[in-house]
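Chemist: Quick one, fold the following:
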Amino acid sequence: MVFPFRLPEVVYLGKGAVENLSQEVKKCNATRVLLITDPGVQKAGLDKQVIEAIEKGGAQVEVFAEVEAEPSTDTVDRVGQLVRENGYQLLVGLGGGSPMDVTKGASVLATNGGSIKDYVGIELIPQRGIPAILIPTTSGTGSEVTQNAIFAFKEEQVKKGIVSRYLLPKVAIVDPVLTLSCPPHITAATGVDALVHAVESFTALKATPHTDIYALEAIRLISANLRTAVSNGSDLEAREKMAMGSFFAGVSLANAGVGAVHALAYPLGGKFHVSHGVSNALLFAPVIEFNCISNLAKFARVAEAMGEPVAGKSLREAAMLAAKAVRELVADVGIPKSLRDVGVSESDIEFLTLSAEKQTRLLTNNPRLMTRQDIRNIYRKAL
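Modeler: Now for the predicted structure:
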């Protein structure tokens, strides 16, 4: 099959990229702008430079800085209503995946109405939203270049995804300087999240020659630089390479999709409120071990891109090194090692299994068919 390949209209990537914000605001002819961010970004003072740039672009800017970690559908609906009532013409999302996803959701709610719950699934949003510019302050989610937005459904204690070409922002601005203040634990979790995006999209059933190029380079960049970025956050070279790796992984994710790691992580985040990056990290190696036999050649390339010595080894031996490399990286950057470390017990396995089984959009893209018992076994292995 031939799959579409999409990117934002404009992408600025590299040191100083945020300096292009003013001209993009001008191009949108916007006079009223809403900046959407979170308390952590505001506390770090990263919003000040962005506000100045928006004002320099000739617009009046107001700020919504109440986005929580793992945002709920209630938050998105609230911001969407705020945008409709106040007539904002442009949205700027600043932060990690949470503010950027809320920005994307509010953008389409502004023109389509209703609740974000109405659009869960694939291509269910009727029309384009108001323009959005996304600026990440972490190197991880890739939300600035994806057609996806993930929100917590409190009643069901699970996270669900919305996928639509209308969620792609008009402009993505990726400036590694904005990630310098990102704390080590967030750098670690978001960095592993980006690596999951790269590995899952590289081995996904919807992978293409286009996405493979981005995914492999993302795996190389993240594997070589995440430890340094966590250990020494002021290392701008490591930060820049992580920003590039996250962006490339986001491009691959946006066009090839992800698989079982995400499917099993969503209920973990929904019920136990574990961050998305940590949820993915806890399930990463066990899922790779399960998936390896589905495509030994590709998983061997993953291991090689992560720096494992694959020369002289059989294809199967080389492929299995991918899981080893992931375990070592996750341990080195200080992420919890087991589900028990985040409060999960044996009695929770059945709830998690039945919830993950419903993530058919992701499981059908996984390189190996996964049964209910397979899911159950992976959770137990990760305990």
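
Chemist: alpha carbons only for contacts and neighbour counts from here, please
Modeler: Fine.

Chemist: Buried residues in the helix or strand hosting Phe351, which are they?
Modeler: Using DSSP states H and E, the element containing Phe351 is helix 349-357. By neighbour count on 16 or more other Cα atoms under 10 Å, the buried set for helix 349-357 is Ile349, Leu352, Thr353, Ser355, Ala356, Glu357.

Chemist: Please provide the structure for the following sequence as well, for comparison with the first:
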Amino acid sequence: MSERSYDFLMPSVNFFGPGVITKVGSRAKMLGMKKPVIVTERFLEQLKDGPVEQTINSLKAAGVDYVIYNGVEPNPKIHNIKEVKKLYENSGADSIITVGGGSSHDTGKGAGIILTNGADITKLAGIETLDKPLPPLIAVNTTAGTGSELTRHAVITNEETHLKFVVVSWRNIPLVSFNDPTLMLDVPKSVTAATGMDAFVQSVEPYVSVDRNPITDSQCIEAIKLIETSLRQAVANGHNLEARTKMVEAEMLAGMAFNNANLGYVHAMAHQLGGQYDAPHGVCCALLLPYVEKYNIIACPERFAELAEIMGENTTGLSTRDAAMLSIKAMKQLSEDVGIPKTIKEIGAKPEDFELMAENALKDGNAFSNPRKGTKKDIIKIFQAAYNGDI
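Modeler: Just a heads-up that it's a prediction; the model follows:
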């Protein structure tokens, strides 16, 4: 694995730690931003002294004008990115600042894509399909989960087909990211759990990916350890700043890891669940994780045995296979501890949809790096197991 060549992508500048939100304005000015569109959710804009207000204060202090789009939705849709594009053009904006979690960042990326690479984003789905750079993009992150503020992935939902698709390109990577854990202290428990499990999945999938490398391995290992020791605490007490800080560190490491080692069937299948039933992405990932990885064990059992040890399981005296199965148990336990539902049936999944969802999962940009190569029949069986809770 270490003998092959590989590249490593991440934003050129990443600000991390309590209080870094105050640097947004000066960095925007340094990048030559005159009038960015702030892309965010309405509830974040309305929070007193919240992340949007603090971003605006920083921009004002630097003498940078702005305009706000507050229509971001969970699982952002094509109409969201078109609305941002229209506002951008009508307001004379010259750049984009996303404030929020993955939905805000993906909306901003999607808008940037259609501003410079063509109006029909569905034709750009896939890997490295973008010929032109996006407008200057800064990402202010408010959840410890998706890693979208660091990555080349833009995940959009086609509201007509209910299908999610991914545009993966180095051009999508924000120029600057901000991760200030103080912005996350009031994030609800359910969002903390869902986004935290997304970060966890994004630590596990790159570790077993066919595209892994020694750098991403080290990031995955540290991210998993941080999540194991801090996610439960962050869910139990959202104002535990130490736990919040560790979760931010973990999601950044996971974001860097999967930005380079890619993901697998968990995300490929989760995109179908989220698109079809408009369910939270992190919940979809958490629900599918143990079932997909149990399926994957035969491809690299030693990696899963290592995962069990990384997650704190005692593997002394166990065979590689038995140790590997302990990792599946630990994944499921973490999910249950933070309040994730037990089956995909609980989020509205219907067996009659599994065939189409399986077909589209295998076409998803994340499927190619899964360690075990499956068929549509295999994917349907995994959906069925996650529906019945058969681990």
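
Chemist: Please work out the TM-score for the two chains.
Modeler: The TM-score (TM-score structural alignment, normalised by the length of the first structure) is 0.97; 382 aligned residues with a Cα RMSD of 1.3 Å.

Chemist: State the next helix or strand along the chain beyond the helix holding Phe351 of the first structure.
Modeler: helix 360-363.

Chemist: Let me see the residues that make contact with that next one.
Modeler: Under the contact criterion Cα atoms under 8 Å, 6 or more residues apart in numbering, helix 360-363 of the first structure has outside partners Gly257, Val258, Gly259, Ala260, His262, Ala263, Glu357, Leu369, Met370.

Chemist: Please produce TSV containing these, extended by distance to Asn112 of the first structure.
Modeler: TSV is the format used below for the contacts of helix 360-363 of the first structure (distance: Cα to Cα, whole Å):
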residue	distance to Asn112 of the first structure
Gly257	25
Val258	27
Gly259	29
Ala260	31
His262	28
Ala263	28
Glu357	30
Leu369	36
Met370	36
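
Chemist: Now the buried members of those.
Modeler: The neighbour count (16+ other Cα under 10 Å) marks Gly257, Val258, Gly259, Ala260, His262, Ala263, Glu357 as buried among the contacts of helix 360-363 of the first structure.

Chemist: Residue in the second structure paired with the fifth one?
Modeler: The criterion is TM-score structural alignment: under it, His262 of the first structure has His267 as its aligned partner in the second structure.

Chemist: So which bits of the helix or strand harbouring its match are buried?
Modeler: Assigned by DSSP H and E, His267 of the second structure falls within helix 265-277. By 16+ other Cα under 10 Å, the buried positions in helix 265-277 of the second structure come out as Tyr265, Val266, His267, Ala268, Met269, Ala270, His271, Gln272, Leu273, Gly274, Gly275, Gln276.

Chemist: Closest one to Ala199 of the second structure out of those residues, please.
Modeler: His267 (11.6 Å; Cα to Cα).

Chemist: Contacts only, for that closest one.
Modeler: Cys285, Asn366, Ala367.

Chemist: if I averaged out where everything in the first structure sits, which residue would be nearest that spot?
Modeler: Thr141 (2.4 Å; Cα atoms, centre = their mean).

Chemist: In this structure that one contacts Leu195, no?
Modeler: No. Using Cα atoms under 8 Å, Thr141 of the first structure is not in contact with Leu195, being 9.7 Å away.

Chemist: Identify the contacts common to these two.
Modeler: Common neighbours of Thr141 of the first structure and Leu195 are listed as Ser246 (criterion: Cα under 8 Å, 6+ apart).

Chemist: check contacts around the alignment partner in the first structure of Pro301 of the second structure.
Modeler: Pro301 of the second structure maps onto Leu296 of the first structure when the alignment is built from TM-score structural alignment. Residues counted as contacts of Leu296 of the first structure (Cα under 8 Å, 6+ apart) are Leu315, Arg316, Ala319.

Chemist: what's the closest non-adjacent residue to the last one?
Modeler: For Ala319 of the first structure, the nearest residue in space outside its immediate sequence neighbours is Ala300; the separation is 3.8 Å by Cα to Cα, 6 or more residues apart in numbering.

Chemist: mind listing what that neighbour touches?
Modeler: Shown in contact with Ala300 of the first structure (Cα under 8 Å, 6+ apart): Val310, Leu315, Arg316, Ala318, Ala319, Met320, Leu321, Ala322.
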